[in-house]
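Participant: only geometry, no sequence info:
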């Protein structure tokens, strides 16, 4: 496999671009292909079997583009399908899980909040993570409706504000000092979230950790792109490309493809 082959990333929509941005910032010379399966968003409301099937379809699309490594830039797909993906395909996979561990270890109030999709919170992998921290109160909240609004480009809408207030205010009242964002769409809501929660509550997402792990795995497998040129970035979507273009500030090539 060539070192110049692209990194592949997929998500149930545009949210995983928050992960892509961290990867591209850390590894600017790497070529990448991003797949937004917005037509099937959100994955969080689907069954495990549906999530595995969609994740396999996305993986095969990226492998057909000669991707050397695949980042599952979706919490729900990681927690429900990454085991099956690793068993089925001979390529390194990087997953993304809610960053419970750093929040639990550093919490002074011993109470943290997690905002995630139903699919992530109900997964076996998530429950195993929670069980590792019995001394910390973990308040789980499904972010009903948030992914759909973000996919529609309604990030600053009154509906988003109203939903976030209803989800976060009870957590704040229970004295959380960390809020874990358990969906790759949610980092785009951080400006809105900061208007609702106190300044002392730390917000954690997984983007930077995923980027570092991507670099580590590329190094370990001797797959780092050694060229000094900025990599080529291509984005595929099976929904309205304008939403993806807007989130990327029209800086990159976005291709509509009905996959």
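Facilitator: Everything's here; your move. Since we're looking at a predicted model, the values are computed, not measured.
Participant: only C-alpha atoms from now on, for both contacts and neighbour counts.
Facilitator: Fine.
Participant: what's the burial count for residue 159?
Facilitator: 14 (other C-alpha atoms under 10 Å).
Participant: want to compare, so here's the second one:
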């Protein structure tokens, strides 16, 4: 019997990663945990983030997942080293796409929109130091954006007002690349494209994460064959309506689960 890929996030944002995984790996089934009850992780302590990540990991292992994608920048930066050291499955993490932004920028100024938990993490600073030598990285906390996305307010005026408040200072400092450092933020792409000048390149991690997932599955002989029927199961411990709206399709099952 085939085993699914496990994916967890502090809510619905990681479904942006799930979409890319489904596109690149159409024969792989998946189990997704939306820990919306505890969103956002970005304002929690490192210890709280670690405990939530352990809880999510163990639930996915109980669902017989063969690989786990930590589809949350904050959980990756604060917990993935512990998870890899303590559980016997491959883990794929998410971190802000500093490297591709550093390669693309002409102005040598890159904006990063992320949560406090990501921007303050050791992994984020190590990545910035490693890949952004000679590049000015302008950090901006996206306080409040995750909550608005979790509430389904993807096109609301209050979301737009908040985005303008965060983006304008980065534009004034001359960025030409904007890194989306939270898996929730790709759901704001329509609004971002409307607000940003055409010369600004928007970069998120979804495609690279899906490629890495495929590579790790292949390396561990865990890839499904082309005749496998994929099933996608989603669990939320909060209101499932937003999650259903984002992933609803005939081959997706969305359920409430108290975890």
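Facilitator: Nice, I can see it. Note that this is a predicted model, so its numbers are computed, not measured.
Participant: so where is stretch 23-33 of structure 2 in structure 1?
Facilitator: Mapped onto structure 1 using TM-score structural alignment, stretch 23-33 of structure 2 spans residues 25-35.
Participant: got the contact list for the residue sitting nearest the centre point of structure 2?
Facilitator: Centroid check for structure 2 by C-alpha atoms, centre = their mean gives residue 183 as the closest residue, at 2.8 Å. Taking C-alpha atoms under 8 Å, 6 or more residues apart in numbering, we find residue 183 of structure 2 in contact with 13, 14, 15, 16, 17, 71, 72, 73, 205.
Participant: which residue ranges of structure 2 form strands?
Facilitator: 5-9, 30-34, 67-70, 91-92, 109-114, 136-141, 177-181, 201-203, 232-236, 252-256 (DSSP state E).
Participant: in CSV, list those strands along with mean neighbour count.
Facilitator: Putting those into CSV (neighbours: other C-alpha atoms under 10 Å) gives the following:
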stretch, mean neighbour count
strand 5-9, 28
strand 30-34, 26
strand 67-70, 26
strand 91-92, 20
strand 109-114, 26
strand 136-141, 18
strand 177-181, 27
strand 201-203, 18
strand 232-236, 22
strand 252-256, 16
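Participant: next, format these as TSV and append distance to residue 155 of structure 2.
Facilitator: Output for the strands of structure 2, formatted as TSV (distance: least, C-alpha to C-alpha, whole Å):
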stretch	distance to residue 155 of structure 2
strand 5-9	22
strand 30-34	21
strand 67-70	27
strand 91-92	31
strand 109-114	18
strand 136-141	20
strand 177-181	18
strand 201-203	18
strand 232-236	22
strand 252-256	23
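Participant: closest to residue 191 of structure 2 out of those strands?
Facilitator: strand 201-203 (12.0 Å; C-alpha to C-alpha).
Participant: residues in structure 1 aligned with that closest one?
Facilitator: By TM-score structural alignment, strand 201-203 of structure 2 lines up with residues 202-204 in structure 1.
Participant: swap in stretch 83-103 of structure 2?
Facilitator: So stretch 83-103 of structure 2 sits over residues 85-105 in structure 1, by TM-score structural alignment.
Participant: for residue 172 of structure 2, see how far away residue 102 of structure 2 is.
Facilitator: Applying C-alpha to C-alpha, to the nearest Å, the value for residue 102 of structure 2 to residue 172 of structure 2 is 19 Å.
Participant: look at those two and report which has more neighbours.
Facilitator: Taking other C-alpha under 10 Å, residue 102 of structure 2 and residue 172 do not tie; residue 102 has more neighbours (22 against 8).
Participant: right, I'll leave it there.
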